[in-house]
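> quick one, fold the following:
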Amino acid sequence: MPAIVGAVKVINISASSIFNIGDVYSMSPDSSAKTYAGGGSFNTGDGIRVNLENSNTYVQDSDKIDQSIS
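This next block holds a predicted model:
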């Protein structure tokens, strides 16, 4: 069934988003990301104390591709 749409104002669309007006059969956005972080990087809460002295994050990724999106 056709869609009747009035005025539309788009302010921002992020990189992995979909914007559609009207009829659509299927929509599926794809995205992938790699995150490297050292010890204590993702701690959340009140009053957290992290003492790591000398912390290093070593990354060896020989294949370069983890998730292929086509």
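> going forward, measure contacts and count neighbours with C-alpha atoms only.
Fine.
> go ahead and confirm residue 23 touches residue 2.
Yes: using C-alpha atoms under 8 Å, residue 23 is in contact with residue 2, at 6.6 Å.
> from residue 41, how far off is the nearest residue to residue 30 once chain neighbours are set aside?
Of all residues not flanking residue 30 in the chain, residue 16 sits nearest, at 6.6 Å (C-alpha to C-alpha, 6 or more residues apart in numbering). Distance from residue 16 to residue 41, counting by C-alpha to C-alpha, to the nearest Å: 25 Å.
> and this one, please, so the two structures can be compared:
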Amino acid sequence: MPAIVGVAQVMAIGTGSVFNIGDVYKIMPISNAKTYSGAGSFNTGDGLNVYNHQSSTNTYDSDGTDQGIFLNA
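Just a heads-up that it's a prediction; the model follows:
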């Protein structure tokens, strides 16, 4: 159903975002990311004590490429 849209101001759009004004059949935002994190990286809370004695994160990726996302529909 058509609509009248006034002024739209877009300050920023991320790489995995979609901005649409008007009729649309299907919107499929697609993005991927690889996150390396060590022990205790995503801990949240008040008064948190984390002891990581000689911890290391293995970031070596021997295969070179990961699974693609181009067929995710």
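> tm score of chain vs chain?
The pair, once superposed, lands on a TM-score of 0.83 when counted by TM-score structural alignment, normalised by the length of structure 1; 70 aligned residues with a C-alpha RMSD of 1.5 Å.
> which SSE is the spatially closest residue to residue 17 of structure 2 that is not a sequence neighbour in?
In this structure, residue 17 of structure 2 finds its nearest non-sequential neighbour in residue 29, 5.9 Å apart by C-alpha to C-alpha, 6+ apart. For residue 29 of structure 2, there is no enclosing helix or strand under DSSP states H and E.
> before we move on, what about residue 64 of structure 1?
Residue 64 of structure 1 belongs to no helix or strand when assigned by DSSP H and E.
> just give me the match in structure 2 for it.
The alignment partner of residue 64 of structure 1 in structure 2, by TM-score structural alignment, is residue 64.
> tell me, how many residues neighbour that match?
Neighbour count for residue 64 of structure 2, taken as other C-alpha atoms under 10 Å: 6.
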